[in-house]
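K.L.:
The sequence and its predicted three-dimensional model are supplied below.
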Amino acid sequence: MPKVILLFCSMSGNTEEIAENIETSISHHGLEVHKFQIDMDDITVTDLLEYEAILFGTYTWGDGDIPYELEDFYDDMDDMDLTGKVVALFGSCDSMYPNYGGAIETFAKRFKERGAANVLYHLKVDLTPDQDDVKRCEKFAEDFVEQLNVFAE
């Protein structure tokens, strides 16, 4: 069974709520998920090497910027080899800005540059998740588990 890490950064609690919904859904599929909040828990970029699968969540600051809490994490990825890691990204966004969810796209590009297989669409939720968004989180988690099974074969 693949080891899954779910790590996220949340300012207002929206991305944290998305992470919790995804974690619950994945747990229902029998996978153990190790969840960390980047700006609160003791987690470094090198910890990613201990996992086969990575769920990464971030909010987007302003018009597409990565949050200041993630700047060091982003820079620390420079020398990482994440080849073979299955990665999916999610986060809260604000449709008021033209670059909707830009931080998610920035990190997706970074993970790909480091060799990870970004296997899913990016789950973007406009601000606070509503009931429809919770269903989207559940579907995202199901799709992630399905992709893990494909990679495991």
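P.N.:
Done, it's in.
K.L.:
Please make it C-alpha for all contacts and neighbour counts, starting now.
P.N.:
Fine.
K.L.:
Which secondary structure state does the most centrally placed residue in the chain sit in?
P.N.:
Closest residue to the average C-alpha location of the chain: F56 at 1.7 Å, with Cα atoms, centre = their mean. Following DSSP: H, G, I helix; E, B strand; the rest coil, F56 is assigned to strand.
K.L.:
for comparison:
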Amino acid sequence: MAKVLLIFASMSGNTEMMADAVAKGVKEAGGDIEVIDIMDGPDVSVLEEYEGILLGAYTWGDGELPDDFLDFYDEMDDIDLTGKKSAAFGSCDSAYPEYGAAVDILLDKLKERGAETVLDGLKVELTPNKDEEEECHSFGKKFVSFL
């Protein structure tokens, strides 16, 4: 059974809804998943313990990671993720100049640290509707197929 770690940041609950749907898809596809809220302060070394890594974050301001993800993001510079499969997702707001930049920032960091990104970043405008929740669910199922 593939071991998957999902770490997310959510302020208004939108990215958490996405994370729940992605995790459900991973489970249905036979993956063993651990879900951690970034506010719980996971140690970055936990990424090395899993075959698959999913990171979720909303985009803050004009295109930044949320503050609660910054320390973890910086600490990722100290780990090697070679051989890991990865993907990223997050809620976005098209009112800002950079749409879903946090997803792109996370994908770039995962690639920089050696992980293979196996899916394009999943971006949802604000609160996921039923169809978008299903898209998140499918995203999780599809992710497991790469492990």
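P.N.:
Received the coordinates, thanks. Please read all numbers here as calculations on a predicted model, not as lab measurements.
K.L.:
what's the TM-score for these two chains?
P.N.:
Overlay of the two chains. TM-score (TM-score structural alignment, normalised by the length of the second structure): 0.96; 147 aligned residues with a Cα RMSD of 1.0 Å.
K.L.:
for the residue lying closest to the residue nearest to the centre of the first structure once chain neighbours are set aside, what are its contacts?
P.N.:
With Cα to Cα, 6 or more residues apart in numbering as the measure, L89 is the residue that lies nearest to F56 of the first structure, at 4.8 Å, once sequence neighbours are left out. Residues in contact with L89 of the first structure, defined by Cα atoms under 8 Å, 6 or more residues apart in numbering, are 55-57, 104, 108, 120-123.
K.L.:
hmm, which of those residues are the buried ones?
P.N.:
If you count burial by 16 or more other Cα atoms under 10 Å, the buried members of these come out as 55-57, 104, 108, 122-123.
K.L.:
Could you find the counterpart of E98 of the second structure in the first structure?
P.N.:
The alignment partner of E98 of the second structure in the first structure, by TM-score structural alignment, is N99.
K.L.:
okay, now its match: neighbour count?
P.N.:
Other residues lying near N99 of the first structure total 16 when counted by other Cα atoms under 10 Å.
K.L.:
show me the contacts for it.
P.N.:
Residues near N99 of the first structure by Cα under 8 Å, 6+ apart: 63-64.
K.L.:
in what helix or strand does it lie?
P.N.:
Taking DSSP states H and E as the criterion, N99 of the first structure maps to no regular element, lying outside all helices and strands.
K.L.:
How many residues are close by D43 of the second structure?
P.N.:
Using other Cα under 10 Å, the number of residues around D43 of the second structure comes to 11.
K.L.:
For the second structure, which segments count as helices?
P.N.:
Residue ranges of the helices in the second structure, as given by DSSP state H, are 14-28, 67-75, 101-112, 130-144.
K.L.:
need the ones you listed in JSON lines with distance to G41 of the second structure, can you?
P.N.:
Supplementary listing: the helices of the second structure in JSON lines, determined by distance: least, Cα to Cα, whole Å:
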{"stretch": "helix 14-28", "distance to G41 of the second structure": "16"}
{"stretch": "helix 67-75", "distance to G41 of the second structure": "8"}
{"stretch": "helix 101-112", "distance to G41 of the second structure": "17"}
{"stretch": "helix 130-144", "distance to G41 of the second structure": "23"}
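K.L.:
who wins for proximity to I7 of the second structure among those helices?
P.N.:
helix 14-28 (8.4 Å; Cα to Cα).
K.L.:
which residues of the first structure does the closest one align to?
P.N.:
Equivalent residues of helix 14-28 of the second structure are located at 14-28 in the first structure, counting by TM-score structural alignment.
K.L.:
Many thanks, I have nothing further to ask.
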